[in-house]
Structure formats: C-alpha cells, structure tokens
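> Test case, fold it:
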Amino acid sequence: MEKNAKIYVAGHRGMVGAAVMRLLRREGYTNLIVRTSQELDLRNQAAVDEFFAQERPDYVWLAAAKVGGIHANNTYRADFIYDNLLIEANVIHASFRQGVRKLLYLGSSCIYPKLAPQPIKEEYLLTGPLEATNEPYAIAKIAGLKLCEAYRAQYGCQFITVMPTNLYGPHDNYDPENSHVAAALLRKFSEAAEAGLPSVEVWGTGTPRREFLHVDDLASACLHLMQHYDGAEPVNIGTGEDLSIRELAELIAELCGYNGDIIFNFSRPDGTPRKLLDVSRLHALGWHHQIELREGLAQVIAAADWRLHVHHSATMMV
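You can find the predicted model right below:
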C-alpha cells in the first residue's frame, strides 16, 4: 500500500480496528477514512453504497463485526448471524462496485470444524460440524470468506482473507458475562487481587487448549499480507503455540499477584476442545509473531487496560 493511498478501516474503534489504526499511523499512512457505527450503519446497504461512492477508498480493511464470547454468541444467535452477514455483504459488494484495489477481510478461527485435526490447516474449512455455541457467527464469517473468494473468481477482485486465532490486548471487551476468555480472566484476577478475594471462578473444566495472539501482532501480520500476499486461499494468523485454560488462568493469576484458589465451574460450557492454528502458510510468507504471551499479558495488566474498556452491553458492534 502506498503511503498516500486512501485507506478505509471498517470497525476502527474495535479491538482489531484500533490496533490497525495504531500501526498504520505509526508506519506513516495518513489518508485514513473512518466512520463510527453511529455515523455509518454498515448493515444499511444504501448508506454503505453512498459512503463508498463519495469516498472511493483505494484499500479496505474489513474489521467490523458484531462480536462476543461463548455466552453472547449462544444467546444472541439471530443478531450474530444477521448483523455480520449484512456488514460483510455490504462492504464487500460496495468495494467491488467502486473498484477498491485491495480488501482484507478478517474472519475468525471459530469458522473451523469443532473437531478439526490439530493444528488446523486452512483447507480443513467446511470438513465437519461447527461448535454449536457460536455456529451462527461462524456461518456468517464463513459467508464473508466465500464472498471474497467469489468476487475474486468472477470479477478478479484482489480480496484476501485472514483467520486470526484468539486475541487479547488493548481495547478488548472486559464484560464479565460476554468477553472472551483471556479478557474475562484478566479482569477477574485483577479485581480479586485488589479485593483480596479467597477464590476466583473460571468457567468450564480448564482442559480446553487455546492459542492467543496479541492484537498488535495481528495488525502487523495483516499489514504484511496487504503488502505481500494476493492469493485466493485464506491465511491463518496465530503463534502456532497453545496452552490449557487452566494454565492460562494460573499464568494470569501469577501476573496479577493473585494467590487465592482457582475454582472451575464445570456447569459452564467448555466450547471447542482444542483450537490451534497451523501457521505454516503465514510463516512461509515471511511473518512470525513478536509478542510472547507472558510479555503481552503483563503489558495489558500493567496498563490496567481492563479498567478503561469494560463494556456492559451484551455484544459489541465494532
């Protein structure tokens, strides 16, 4: 991407979009276009078409989505599939109509089958049933990926797709009922340490294994791919390393200085047993993660980021 190119970051106030904005500004990109969801409802096709016709961006980063954790995904199933289908369909189609030079679509590792072989290769997509708790969201994100593939195949559009693993970092959602696991644990153990609580409850059995990527590393990987990749195949973005939820809880407790008991609530859902991405395609393209988990979590805790970004709404539109 040229430094003077017009770049639209959809979802710039969300966790991923904010990281993209920080990186682009740091790298000297100044012609950045943004709109809040109040200024532009991406679910409104006419409004999106008008915006694209007026602004005519050269590059689009599609990081806007309705997002949430297991509870939110399972509770607001209609909202998650409807809103995300509309957002991606409108932005991708408008990008085609206005001749956007390149679009990067951010999917999610939850699009892969629940019991996919580990580590998960990109070609495992659509080879088995999805995790039931977030199936509507996953289907919407798969549809976005297939939209990009179809517009590339039919019209030659330079639309690329990436599949990030579990994320953490600045601007995360720390709502105790609806956040993702790393953010939920960061807040729980930070508050418990301050209050001197005797125990902290962690949802599930603690046995599922998860991979975690700092959101600044994700932004870095996406910029690398925007500059160096133009393939039809999706690209996994992660570290290629995982740990159990129990190990994650123990690590966060240590970093927060919490010495009480950790109690696992077996009545809460575990979700997918393991979700580790095969990142060999990404490594072959010349990018590796830079921020190790302990270092990244320590940064978030030191910044007390969870105090600044506690969302009380059930889901976020970013």
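
> use CA for all of it now, contacts and neighbours both
Will do.

> mind listing the helices for the protein?
Along the chain, counting by DSSP state H, helices occupy 15-26, 45-55, 70-75, 77-97, 135-155, 181-195, 215-228, 245-256, 280-284, 293-302, 305-308.

> Make a markdown table from those helices and add distance to residue 206 to it.
Formatted as a markdown table, the helices of the chain follow (distance: least, C-alpha to C-alpha, whole Å):
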| stretch | distance to residue 206 |
| --- | --- |
| helix 15-26 | 25 |
| helix 45-55 | 43 |
| helix 70-75 | 15 |
| helix 77-97 | 25 |
| helix 135-155 | 22 |
| helix 181-195 | 11 |
| helix 215-228 | 23 |
| helix 245-256 | 4 |
| helix 280-284 | 28 |
| helix 293-302 | 18 |
| helix 305-308 | 22 |
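
> Rebuild those helices as TSV, extending it with mean neighbour count and distance to residue 8.
Shown next, in TSV, are the helices of the chain (neighbours: other C-alpha atoms under 10 Å; distance: least, C-alpha to C-alpha, whole Å):
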stretch	mean neighbour count	distance to residue 8
helix 15-26	19	10
helix 45-55	15	9
helix 70-75	19	27
helix 77-97	20	10
helix 135-155	20	17
helix 181-195	21	28
helix 215-228	20	13
helix 245-256	20	35
helix 280-284	16	24
helix 293-302	16	27
helix 305-308	18	26
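
> Residue 33 is nearest to which of those helices?
Counting by C-alpha to C-alpha, residue 33 lies closest to helix 45-55 out of the helices of the chain; the figure is 8.1 Å.

> Which residues does that closest one contact?
Helix 45-55 is contacted from outside by 40, 41, 42, 86, 90, 91, 94, 95, 98, using C-alpha atoms under 8 Å, 6 or more residues apart in numbering.

> One more pass at 10 Å, please.
Outside of helix 45-55, the residues within contact range by C-alpha atoms under 10 Å, 6 or more residues apart in numbering are 6-8, 33, 35, 39-42, 56-57, 86-87, 89-91, 93-95, 97-100.

> chain center to it: distance?
25 Å (C-alpha atoms, centre = their mean, to the nearest Å).

> got the angle for it vs helix 77-97?
With axes from the mean of the first three to the mean of the last three C-alpha atoms, to 10 degrees defining the directions, helix 45-55 sits at 30 degrees from helix 77-97.

> quick one: contacts for residue 83?
Here residue 83 is in contact with 42, 43, 65, 66, 137, 140, 317 (C-alpha under 10 Å, 6+ apart).

> Buried ones from those, can you make that a ChimeraX selection?
Applying 16 or more other C-alpha atoms under 10 Å to those leaves a buried subset, and the ChimeraX line that selects it is:
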select :42,43,65,66,137,140,317
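
> any chance of the contacts of residue 83 in TSV, with distance to residue 187 too?
What follows is the contacts of residue 83, written out as TSV (distance: C-alpha to C-alpha, whole Å):
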residue	distance to residue 187
42	31
43	32
65	23
66	21
137	25
140	29
317	21
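
> Residue 17: what's its closest spatial neighbour, skipping adjacent residues?
residue 11 (5.3 Å; C-alpha to C-alpha, 6 or more residues apart in numbering).

> Please give the structure of this sequence too, so both can be compared:
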Amino acid sequence: MDKESKVYVAGHNGMVGSAIVRRLEIDGYKNIIFKSSKELDLRRQLEAENFFQAEKPEYVFLAAAKVGGIHANNSYPADFIYDNLMIEANIIRSAFENKTKKLLFLGSSCIYPRMAEQPIKEEYLLGGYLEKTNEAYALAKISGLKMCEYYNAQYGTNFISAMPTNLYGPNDNYDLNNSHVLPALIRKFHEAKVSNLEEVVMWGTGTPRREFLHVDDLADACIYLMLNYEGNETVNVGVGEDISIKDLAIMVADIVGFKGTIKHDLTKPDGTPRKLLDVSKIGKIGWKAKIGLTDGIKMTYEDYCKRY
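Below you'll find the predicted structure:
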C-alpha cells in the first residue's frame, strides 16, 4: 500500500473508521474512498457489488458495523447479527470478486469465550461459551474473521483480521442506553457535575475488569498491520493492561470533576467477569500502544465537551 493506492474505509463516519481516515490523511494517503450509509447500504448485496465494481478499491479497511453496549446488544440481537453478517459478507465477497489486493477485517474481543483464561490468546477462539449479553454480535464477528480465513484458503486472497479490545476516543457514541461503558460514564459524570447532583448510579457491581484502547492507537495498529502483516491468524490489538469498572468510574469522575458519590445498581448485569487480551503476537510483529488510559480519557472528555 503506497500513498497513491486506492483505499476504501468502510464505516468512515464511525469512531474506528474516522480514526483510520484521520491517520491515513496524516500519513499522506491521497486516494481514500468513503461513502456514508445513506449513500451506500452495505447490507444490500447489489449496492455493495455495484460500488466495488465501479470503484475497484485496492485496499479495504472493514470498519463498518452495528455496535453498542450491553443494553443495545440485549435489546436488538436480531439486528446485531443480521446487519453485521450482511455488511461483512457483502464487502468480503465483493473485495474478492474485484481483486482487492488486501483487506483488513476488524472484529472485537467479545468473540472469545466468556470464561477464557486470562490474558486471552488468539487461539482461545471457539474454546468455550460466549457471553450471552453480546452473543449475536460476537457470532457475526466470528463469521467475518472465518470468512476471511476461508477465502484465503480457497482463493489465495490476502484478507487479515484484527481483534481490538474495548475502544474509546473521539467520535464515540455517548447515548446512555446504547453506548459502551467508558463513554456512558463520561456522559453520566459530566451531566451530574453540571446539574450539581450528589450521586451517579452505574450498572452492576463494578468488579468486572476491562482493557481499554484509544481509537487512535487502533488506527495506528490497523495501518501497521496492513503494511507489515500477512496470514490467516487473527491478531489481538490492545494495551496488555486492564482495570476494574469501579476504578475506571473513579478515574473518569476525577477527570470530569464530579465530586459526588457513586452508587451501584446491582439489578443490572456485569457482563463478562474479565477481558484482557494477550498482545504478545502484535508485539512481536513490531507494534505497541502509545496512549495511556488517563491521557486518553482526558482527550476523550475534551472531545465530548466540544460535541455536547
């Protein structure tokens, strides 16, 4: 992939896709293609096929997806599995048919078994039961990475898969019902601060542990893998450290400036007890995350304040 290559970023309006576009532009890539979901519905096979036939992208970052937190995944499982299966199947097939040189499929760490040994190695995939609260999304993502693997095996394509840990950063979704935990906490504590509330309620016990990767680090990793990695094996992308949700909430409250108390709603689910990725493989390839969690949350809160 060189600076003049025709690069398609699917999902460029989302948090991940927009970060990849920003990084490509900073690095001097001049021929980037993107279409909004209003212009191109990637769930529709004919639309995807026509787009690829017309544009013939040489390189594809498949970041388009329907995403959300525990509440959204629990409430709309049919939408999560259908939309994600259709998007990835249509793009991967169209990339093959139009001789795309290389494709990077972005999955999620939720593909791994709920009770996987920690830290989670790539080979633990399909080694146990999935977390029920996001099973539909996970099944779709597993299908996508397996589709890349099978096309490589049968047709000799160069389709790779990256599995990022929990993400946060600019252009995140801060909807309290459908967002992930970190942006939801930022919004809750900010609104509590400006409203002079004395208490913030958060879901669950706060004991689950999660790993958080800034989306700009993920964008850096995606481009690094596109330039430096080939193979059927998926690659974990993370920071190699985790934090309890309770400690995360305390950190976010401090950064936002909320001085009240934090109450736990024990009627709400915790999700997977722990999710920490083993990042030794990507480390051996030559990549490492650069943005620390405190600095990353500060930058994300600045983004939230600008947008809201």
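
> ok so, going back, counterpart of the residue nearest to residue 17 of structure 1 over in structure 2?
Under the alignment (TM-score structural alignment), residue 11 of structure 1 maps onto residue 11 of structure 2.

> Just confirm that match contacts residue 84, I think it does.
No. The criterion here is C-alpha atoms under 10 Å, and residue 11 of structure 2 misses it with residue 84 at 11.8 Å.

> so what sits against both of these two?
42, 64, 65, 66.

> Looking at those, point me to the pair that's furthest apart.
42 and 66 (11.3 Å).

> What count of nearby residues applies to the nearest residue to residue 160 of structure 1 once chain neighbours are set aside?
In space, and not counting its chain neighbours, residue 160 of structure 1 is closest to residue 104: 5.0 Å by C-alpha to C-alpha, 6+ apart. For residue 104 of structure 1, the count of nearby residues is 23 (other C-alpha atoms under 10 Å).

> Residue 104 of structure 1 and residue 234 of structure 1, how far apart?
For residue 104 of structure 1, the distance to residue 234 of structure 1 (C-alpha to C-alpha, to the nearest Å) stands at 10 Å.

> before we move on, what about residue 35 of structure 1?
27 Å.

> anything in contact with each of residue 42 and residue 66 of structure 2?
With C-alpha under 10 Å, 6+ apart as the test, residue 42 of structure 2 and residue 66 both reach 11, 83, 84, 87.

> so who does the nearest residue to residue 266 of structure 2 once chain neighbours are set aside touch?
For residue 266 of structure 2, ignoring the flanking residues on the chain, the nearest one in space by C-alpha to C-alpha, 6+ apart is residue 204 at 4.8 Å. Applying C-alpha under 10 Å, 6+ apart to residue 204 of structure 2 gives the contacts 245, 246, 263, 264, 265, 266, 267, 268, 269, 270, 271.

> Quick one: neighbours of the nearest residue to the last one once chain neighbours are set aside, just the number.
This means residue 271 of structure 2. For residue 271 of structure 2, ignoring the flanking residues on the chain, the nearest one in space by C-alpha to C-alpha, 6+ apart is residue 133 at 6.6 Å. By other C-alpha under 10 Å, the residues close to residue 133 of structure 2 number 20.

> do residue 2 of structure 2 as well
Neighbours of residue 2 of structure 2 (other C-alpha under 10 Å): 11.

> Now do the closest residue to residue 118 of structure 1 other than its chain neighbours against residue 16 of structure 1, distance only.
Of all residues beyond its chain neighbours, the one nearest residue 118 of structure 1 is residue 276 (6.2 Å), with distances taken as C-alpha to C-alpha, 6+ apart. Remark: distance between residue 276 of structure 1 and residue 16 of structure 1 (C-alpha to C-alpha) = 20 Å.

> ok, now residue 182 of structure 1?
Applying C-alpha to C-alpha to residue 182 of structure 1 and residue 16 of structure 1 gives a distance of 15 Å.

> re earlier: out of the helices of structure 1, which is closest to residue 171 of structure 1?
Among the helices of structure 1, helix 15-26 sits nearest to residue 171 of structure 1 (C-alpha to C-alpha), with 4.8 Å.

> now for that closest one, which elements pack on it?
On a contact count with 3 or more C-alpha pairs under 10 Å, 6 or more residues apart in numbering; DSSP states H and E, helix 15-26 of structure 1 meets strand 7-10, strand 32-33, strand 59-62, strand 166-168, helix 215-228.

> so residue 8 of structure 2 sits right up against residue 64, yeah?
No. Taking C-alpha under 10 Å as the definition, residue 8 of structure 2 is not a contact partner of residue 64, at 11.1 Å.

> Residue 7 of structure 2 touches residue 33, doesn't it?
Yes. Assessed by C-alpha under 10 Å, residue 7 of structure 2 is found in contact with residue 33 at 5.9 Å.

> ok, those two, which is more surrounded?
Taking neighbours as other C-alpha under 10 Å, residue 7 of structure 2 and residue 33 compare with residue 7 leading, 27 against 15.

> so what's that one up against?
1, 21, 24, 29-34, 55-61, 100, 102-103.

> can we see that at 8 Å?
With C-alpha under 8 Å, 6+ apart, residue 7 of structure 2 has these contacts: 31, 32, 33, 57, 58, 59, 60, 61.

> Would you mind giving those residues as CSV with distance to residue 109 of structure 2 added?
Below are the contacts of residue 7 of structure 2 laid out as CSV (distance: C-alpha to C-alpha, whole Å):
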residue, distance to residue 109 of structure 2
31, 31
32, 27
33, 27
57, 28
58, 27
59, 24
60, 21
61, 18
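
> Any chance of a ChimeraX selection covering the buried ones in those?
Buried members of the contacts of residue 7 of structure 2, defined by 16+ other C-alpha under 10 Å, are picked up in ChimeraX with:
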select :32,57,58,59,60,61
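
> Just give me the neighbour total for the nearest residue to residue 224 of structure 2 once chain neighbours are set aside.
Leaving out its chain neighbours, the residue that sits closest to residue 224 of structure 2 by C-alpha to C-alpha, 6+ apart is residue 287, at 7.4 Å. When neighbours are counted by other C-alpha under 10 Å, residue 287 of structure 2 registers 18.

> ok, now residue 233 of structure 1?
Neighbours of residue 233 of structure 1 (other C-alpha under 10 Å): 14.
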